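A.B. asks: Coordinates only, no sequence provided:
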């Protein structure tokens, strides 16, 4: 007895859930990026890491539009319930989202690398070279993957227009490209998420502030987790009921990109939530060094009669650090100036 086809669906709750997740996470990311640009422009320290995250946000907007059109053309429904026109539109917008996702995640990671470079002094050339090599690898691998996606059918319209005959990749080649892209994403996600820990630990600041910044900047680990999870659902791209089975994969991709944008930007808006006024008040009788509000500085307190070392208080726009060394580290000084903190 032949199996009956799935019944026609009056509502598409699965698809609506995907659209909602995409719209909400994009809206949150857009607001965080807006605040980031506001802070950077206010402090006049805007840089190319800010511009690249704006490009990533624009690509995320394109992905959100693609998600909405996919749902409007049957994503979340069984493929047997779709018309040929709906299936064609679904495939087209799935392709658009795939290309957008590859380029968007690349720009997010380049922005993260640019932000981390603000912390590193030029003397630490080995770390800086490693980050430049990582960015070069991201650019080359992204261009290669995008080229592979654009070349999967000749002509490309044969991919989504069912009436056009063309020469396309075999199923095995398409699966291999998908897994290579996912593997690159996982590796680079974890590298970008781990880099801040190696940089922050060398900065001269309070331990509690180091921990807080490490947690904030380490939010990229959640992005990497979604990247790993997405690998487990790549097989749904080639399901016989792809419009119904592929939604989990789509959700993972949406969260990976949009949470990556949020994680890459949230550390930059910290100045909005801290007191930017004087961090500490010291009696003028105990101050030997003049105060400068434009850059980090050290107030040297007079040594006590007991012969102890002079104790310094490192004041900056991020917090207060007590130190027995009145010389500010080159890393921290340059990082504070460049970040405008």
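C.D. replies: That came through fine. As the structure is a prediction and not an experimental result, all values here were calculated from the model. Residues are numbered from 1 along each chain as shown.

A.B. asks: drop to CA atoms for contacts and neighbour counts, all remaining ones
C.D. replies: Noted.

A.B. asks: What's the local residue count around residue 10?
C.D. replies: A total of 7 residues lie near residue 10 under the criterion other CA atoms under 10 Å.

A.B. asks: To clarify, my last question referred to residue 276.
C.D. replies: Residues within reach of residue 276, counting by other CA under 10 Å, total 13.

A.B. asks: so it makes contact with residue 317?
C.D. replies: Yes - with contact defined as CA atoms under 8 Å, residue 276 counts as touching residue 317 (6.3 Å).

A.B. asks: who touches residue 188 in this structure?
C.D. replies: For residue 188, the contacting residues are residue 109, taking CA atoms under 8 Å, 6 or more residues apart in numbering as the criterion.

A.B. asks: and it, what helix or strand is that in?
C.D. replies: Counting by DSSP states H and E, the secondary-structure element that holds residue 188 is helix 171-200.

A.B. asks: Could you pull out the buried residues of the helix or strand following that helix?
C.D. replies: Past helix 171-200, heading to the C-terminal end, the next element that is a helix or strand (DSSP H and E) is helix 207-217. Of all the residues in helix 207-217, those buried under the rule 16 or more other CA atoms under 10 Å are 210, 213-214, 216-217.

A.B. asks: In addition, the following structure is provided for comparison:
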């Protein structure tokens, strides 16, 4: 047994899992604080992101318990353990791996749905909306494909972790590897789309360049999640290795990085009001002038172009979502994003929350 097998890879899984769980959990907690207490605009995208965080927590627990029981170790580790203990640890490690992959794919897909809902609320161009819907369908399709193949790769299902005692059949490993490649490529394309498209969405906003660069940089963090998927691809081939638990530790690590970064990137875009909060600002102290500035976070199709609905009541709430308050680089500015078609002149101020109840919660 080489020295690397003395818990080194298991320890790496534990450390990476704990770090990215902590980062994503803090980001989501701050998001909930901002959206419920500061801007008071908790919407469906926030609810979906909280669900993603719960799934990510389950994914992390699987990784931690799995690493404690042998994920990242060679078969020799289980053989040299007392027979009963070694067999039980092997079973638990495989079960945690299987459950972890199930929670991994659901975490990533749900997080992407939350981010796409948010982006759809600031999209006023029809082409951008189509791109986002295509990304949504692609992420869901490849996610469901990977999800069902992961669950039903063996018959009976528990044969995957009870392979020492159960009898049954499993899908050819090469098929699983091909499915994993399809999922990885589809996920990388989706991540890059939802990471880079927001830069185009805010490009024409009348912000200071410094603020625009900061917002674009935060939104661009999603590119790192895409990078994690790409880095993960070369290790997919290890699904068929005899030393499965030992050689797939990189898959576990990069899966945690991807899930954690995706949730964090999706939450950081909502945290701008925290700056004013910690400086002693109050979202309520400037409510008298918030209606002078608005930013589109909702959209609908109209004959004259792809533009947001106008509604005075939602205007103030929408401004809070994007800018937090008027004490910002947007002070006193009425912003209109122009699409390829000229919008109705009567709607120079667009509201940030859609009229459609499907996308937001009512107070």
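C.D. replies: Cool, the structure landed. Since the structure is predicted, the reported quantities are computational estimates derived from the model, not experimental observations.

A.B. asks: Now compute the TM-score of the two chains, please.
C.D. replies: TM-score for the superposed chains, counting by TM-score structural alignment, normalised by the length of structure 1: 0.80, backed by 304 aligned residues with a CA RMSD of 2.9 Å.

A.B. asks: burial of the counterpart of residue 125 of structure 1 in structure 2, as a residue count?
C.D. replies: Here residue 125 of structure 1 is matched to residue 126 in structure 2, going by TM-score structural alignment. Other residues within reach of residue 126 of structure 2 by the criterion other CA under 10 Å amount to 19.

A.B. asks: Then residue 229 of structure 1?
C.D. replies: Residues lying near residue 229 of structure 1 (other CA under 10 Å) number 18.

A.B. asks: And it, how far from residue 249 of structure 1?
C.D. replies: Using CA to CA, to the nearest Å, we find residue 229 of structure 1 at a distance of 8 Å from residue 249 of structure 1.

A.B. asks: Then residue 261 of structure 1?
C.D. replies: Using CA to CA, we find residue 261 of structure 1 at a distance of 19 Å from residue 249 of structure 1.

A.B. asks: Between those two, which is the more surrounded one?
C.D. replies: Between residue 261 of structure 1 and residue 249, residue 261 has the larger neighbour count (other CA under 10 Å), namely 32 against 20.

A.B. asks: That one matches what in structure 2?
C.D. replies: Under the pairing rule here (TM-score structural alignment), the equivalent of residue 261 of structure 1 within structure 2 is residue 263.

A.B. asks: you'd agree its match is up against residue 111?
C.D. replies: Yes - contact criterion CA under 8 Å: residue 263 of structure 2 and residue 111 qualify, at 5.9 Å.

A.B. asks: list the residues that contact both of residue 276 and residue 317 of structure 1?
C.D. replies: Residues touching both residue 276 of structure 1 and residue 317 (CA under 8 Å, 6+ apart): none.

A.B. asks: Tell me the residue in structure 2 aligned with residue 150 of structure 1.
C.D. replies: When the two structures are superposed using TM-score structural alignment, residue 150 of structure 1 falls opposite residue 151 in structure 2.

A.B. asks: wait, I meant residue 62 of structure 1
C.D. replies: Residue pairing (TM-score structural alignment): residue 62 of structure 1 is matched to residue 58 of structure 2.

A.B. asks: Look up the closest residue to that match, ignoring the ones flanking it.
C.D. replies: The spatially closest residue to residue 58 of structure 2, leaving aside those adjacent along the chain, is residue 103, at 6.6 Å (CA to CA, 6 or more residues apart in numbering).
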